[in-house]
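Colleague: I'll drop the sequence and a predicted model, then ask my questions.
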Amino acid sequence: MLREVYEARRRALGPDHRDTLGSIANLGALLRSRGKLDEAEELQRAAMEIARRTLGDDHPETLSIVENTGVLLWTQGKYEQAEACFLEALDARRRLLGEKHPDTLASMCNTATILDMLGKADEAEALHREALESARRVLGDEHRITLTAINGLGSLLWGQDRLDEVEPLFAAALETKRRLLGDENRETLLSLFNMGALLDSQGRLDDAERHYLEALEGYRRVMGEDHPGTLHCLNNLGVLMAQVGRYDEAEDFYREALERRRRVLGSDHPDTLTTVGSLGAMYGSLGRHDEAAACYAEVIEGNRRAFGDDHQTTLNLIHSVGVSLWQAERFDEAEAHFREALEGQRRVLGVDHPMTQRSLDSMGTVLESRGRPEEAEVYYREAMEVARRLFGATHPDTLDSIGELAELLIAVGRFGEAEPLALECEAGNREQHGADAPETARATELLIDLYQGWHGAEPDAGHDASAAVWRDTLTGGAGAD
């Protein structure tokens, strides 16, 4: 019906008439609500061009269309294009309407949110706080824009793990929206989802599930099955169910979210790739490594197309695929993935970065699995030295690297070189975790293996006595000096 109205007005009034422009905007909104985002974008851009030409860049209606175009681009995952639209609308409204006008404050909220999504956290926080302070002063605590600003600031603080600051913001916003707008208003549903996600991150999983399910039911009824809010709820319920071991339910939620996101958003949209990656992580935890690797490979290719080969997210995903392939004993493919991740991380992040250190360690592991101990040793040693510089001598990651190198040296019979490393590993774990911790027990077992192997190579050197001392330590004796 809206398309027919648009076509009729276009024929009767011409493409540049105000009524035609209104019909374009209405039809674009309908297409967006039905998940036809590419068609909606085409119409939205046409409306923006007509408004600029007929009304001028600074006309209020033009600025509304520019802002709405930004919202659509944001929904599509086109964050940099969305940022340009939001900044244009905000700059014009500051100039024309002033800092305290509701339209200016709404633009501040949108711009701050997209800045946060683009990793510009300091700029985003300053703008969120400016919007919130002005909205409270001008519009009051219960105005829709004030509540939007509260949610935006809360989401940013949450991303920085400042959870003590987040919960009172989210709780107040949710209570106010329930009271003023009702339980099934879209703003209330957004606050329900945000509260569920916060509770999830705090480990309060029963409360989180309750909030997610209420939000999901509301989104389905009010906004429809394909609305982004519905899809976010489905994805997060999948994550939560996997956390609590309800894997069949988790897979059902993931698969529904994935099918709808592929259809509505496309295979390369960040939200679609997030669901594929979450499904892959669950498969990996269940030992379904081939399925996990297939999911991760899809995410890698999507990120390559979206961000390029050297983006940090792409490189981390390449490493994750390597882990799944290694667990599936597809060692040659795992090595190729670990090597690509490592080379990119050295280039982009530098050698003294935790992700680079992890990939060095993974290269050592896969080369050892392939029976190439000399090459593995090179990577294990570099991983250990980087860990010492990054984390310190007794950090768990450093102790793991020390133990892996010691284990390799024991396996190739270089017991004298392995001994100081194995002793350092045991002492560090004892200091870090305590005498009864599993990590300390594993380090003690490594020393027993060392001295038993050394005794086999040099039967008269007394290494069997050292093995006995550490065995006594492991079984609750007095311990070793």
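Modeller: Perfect, thanks for sending it.
Colleague: C-alpha from now on. contacts and neighbour counts both.
Modeller: Fine.
Colleague: ranges for the helices of the stretch 1-150 of the chain?
Modeller: 2-13, 18-33, 37-55, 60-75, 79-97, 102-117, 121-139, 144-159 (DSSP state H, counting those that start in this stretch).
Colleague: which helices and strands does the shortest one pack with?
Modeller: When contacts are defined as 3 or more C-alpha pairs under 8 Å, 6 or more residues apart in numbering; DSSP states H and E, helix 2-13 packs onto helix 18-33.
Colleague: for comparison:
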Amino acid sequence: MMAEAADPAELARAGRFAEAVAAYEARYAEAERHFGPVHPITLTAGNDVGFGYVLAGQPARAIGILTRTLAAQRQVSGEKHRATITVMVNLAMALLNTSEAATAVKHLEVAIDLEREISGENDPRTLTTESNLAEAYLAANRIADGTRVHERVFHVRQRILGPDHRDTLTSAHNLGHAYEAGQNYPRAIEIYETTLAACDRVLGPDHVDTLSTRNNLAASYEMAGRITEAIALHERTLTDRRRVLGDAHIHTLNSANNLFVAYCTAERYTEAIALLEHTHAVCVRSLPSDHPTRQQIQQNLDMVRPR
């Protein structure tokens, strides 16, 4: 019998990504010892390790693991298998965190065709993969394609699930991101404001999705030149994320960085530097040196700190 260990999914949800990866690695090593390298349980554990590295901001390691796992999964299960599609999608998400958006698009276009064939056009799994494809299109600067796909998923979910379902609200949030990427800030703000009101009502003001929508609304205000509103919303989001998620959670660190940028835009440099110095200290304690968020905060701090 395999030994009980810390649940890596719970660790990841708590933002303890290094511990989550260690737990996934331990689970994979034990599966390999018990079942061998190409057993379905071992391949699932390998996929989980790769996904853990995506969450931990180490996409290069994720890509190596997921590429090997995908090749083995195809050999064991074939192309048209749920496990193969899952690994393919996770590999694409790892690629999105590098400069390989075009390659991610190719993987996701294959995955979405397989999902449609296996599960149907409007199956929840198909729609989730389609949302990932839309994000890949945006990352590859195919804004019109990304917006079109996000619009389709949003309207399908709204029709099937209703306007207040969590998946529909996620699609609305994603659609706001697409409009923002296309610099259609008035439309993005309209979508985000409507979605935020629904998230507050349905999920509650402290839910992770509500906080993410508020963060993105603040960013849209900023890009639209509404800097006072942006700062107020970024400050509230940072305060709430610190309270709900903790100071070291990746979402909290990103909120702090976003507020720093807004302070700089408003030429409030003393507050900006103090905020980022605190945030950098948290990053040093909680993130590896090659984590992209830590590197971004270090670069921003080097740029504004008096020499």
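Modeller: Received, thanks. Because the structure is a prediction, the values reported are computed rather than measured.
Colleague: make JSON lines out of the helices of the stretch 1-150 of the first structure and add mean neighbour count and distance to residue 399 of the first structure.
Modeller: Shown next, in JSON lines, are these (neighbours: other C-alpha atoms under 10 Å; distance: least, C-alpha to C-alpha, whole Å):
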{"stretch": "helix 2-13", "mean neighbour count": "15", "distance to residue 399 of the first structure": "66"}
{"stretch": "helix 18-33", "mean neighbour count": "20", "distance to residue 399 of the first structure": "53"}
{"stretch": "helix 37-55", "mean neighbour count": "19", "distance to residue 399 of the first structure": "50"}
{"stretch": "helix 60-75", "mean neighbour count": "22", "distance to residue 399 of the first structure": "44"}
{"stretch": "helix 79-97", "mean neighbour count": "19", "distance to residue 399 of the first structure": "41"}
{"stretch": "helix 102-117", "mean neighbour count": "24", "distance to residue 399 of the first structure": "35"}
{"stretch": "helix 121-139", "mean neighbour count": "19", "distance to residue 399 of the first structure": "34"}
{"stretch": "helix 144-159", "mean neighbour count": "23", "distance to residue 399 of the first structure": "30"}
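Colleague: for residue 304 of the first structure, which of those is the nearest?
Modeller: helix 79-97 (16.4 Å; C-alpha to C-alpha).
Colleague: how big's the offset between the closest one and the second structure?
Modeller: Comparison of helix 79-97 of the first structure with the second structure after fitting gives an average deviation of 2.5 Å (mean C-alpha distance after the TM-score superposition for the first structure).
Colleague: tell me the helices and strands packed up against that helix.
Modeller: helix 60-75, helix 102-117.
Colleague: so what's the gap between the last one and the chain middle?
Modeller: On the basis of C-alpha atoms, centre = their mean, to the nearest Å, helix 102-117 of the first structure sits 22 Å off its chain's mean C-alpha point.
Colleague: the second structure: matching residues for that helix?
Modeller: Alignment of helix 102-117 of the first structure against the second structure: residues 82-97, by TM-score structural alignment.
Colleague: check contacts around residue 115 of the first structure.
Modeller: Applying C-alpha atoms under 8 Å, 6 or more residues apart in numbering, we find residue 115 of the first structure in contact with 83, 121, 123-124.
Colleague: pick out the most distant pair among the residues you listed.
Modeller: 83 and 121 (13.9 Å).
Colleague: roughly how far apart are residue 38 of the first structure and residue 75 of the first structure?
Modeller: 11 Å (C-alpha to C-alpha, to the nearest Å).
Colleague: I should have written residue 4 of the first structure there, sorry.
Modeller: For residue 4 of the first structure, the distance to residue 75 of the first structure - C-alpha to C-alpha - is 26 Å.
Colleague: and the most centrally placed residue in the second structure, what does it touch?
Modeller: Using C-alpha atoms, centre = their mean, the residue of the second structure that lies closest to the mean C-alpha position is residue 55, 7.8 Å off. Contacts for residue 55 of the second structure (C-alpha under 8 Å, 6+ apart) come out as 12, 17.
Colleague: the first structure: which residue goes with that one?
Modeller: Using TM-score structural alignment, residue 55 of the second structure sits opposite residue 75 in the first structure.
Colleague: go on, residue 189 of the second structure?
Modeller: Per TM-score structural alignment, residue 189 of the second structure is aligned with residue 209.
Colleague: name the SS class of that match, please.
Modeller: Of the three states, residue 209 of the first structure takes helix according to DSSP: H, G, I helix; E, B strand; the rest coil.
Colleague: how about the contacts made by it?
Modeller: Counting by C-alpha under 8 Å, 6+ apart, residue 209 of the first structure has contacts 196, 200, 237, 240.
Colleague: how about the second one: what's its closest non-neighbour residue?
Modeller: Translated: residue 200 of the first structure. When the adjacent residues along the chain are set aside, residue 200 of the first structure lies closest to residue 208, with 5.2 Å between them (C-alpha to C-alpha, 6 or more residues apart in numbering).
Colleague: quick check: the one you found touching residue 194?
Modeller: No: between residue 208 of the first structure and residue 194 there is no contact under C-alpha atoms under 8 Å: 9.6 Å.
Colleague: related to what we said a few turns ago, distance of the residue nearest to the centre of the second structure from residue 41 of the second structure?
Modeller: Taken as C-alpha to C-alpha, the span from residue 55 of the second structure to residue 41 of the second structure is 21 Å.
Colleague: any idea what residue 154 of the second structure aligns with in the first structure?
Modeller: So, by TM-score structural alignment, residue 154 of the second structure is matched to residue 174.
Colleague: repeat that for residue 290 of the second structure.
Modeller: Per TM-score structural alignment, residue 290 of the second structure is aligned with residue 307.
Colleague: in space, what's closest to that match - neighbours in sequence excluded?
Modeller: residue 314 (7.6 Å).
Colleague: which residues does that neighbour contact?
Modeller: Taking C-alpha under 8 Å, 6+ apart, one finds 300, 303-304, 307-308 in contact with residue 314 of the first structure.
Colleague: what's the residue lying closest to residue 43 of the second structure once chain neighbours are set aside in contact with, if anything?
Modeller: Using C-alpha to C-alpha, 6+ apart and skipping residues adjacent in sequence, the residue nearest residue 43 of the second structure is residue 69, 6.2 Å away. When contacts are counted by C-alpha under 8 Å, 6+ apart, residue 69 of the second structure touches 43, 46-47, 87.
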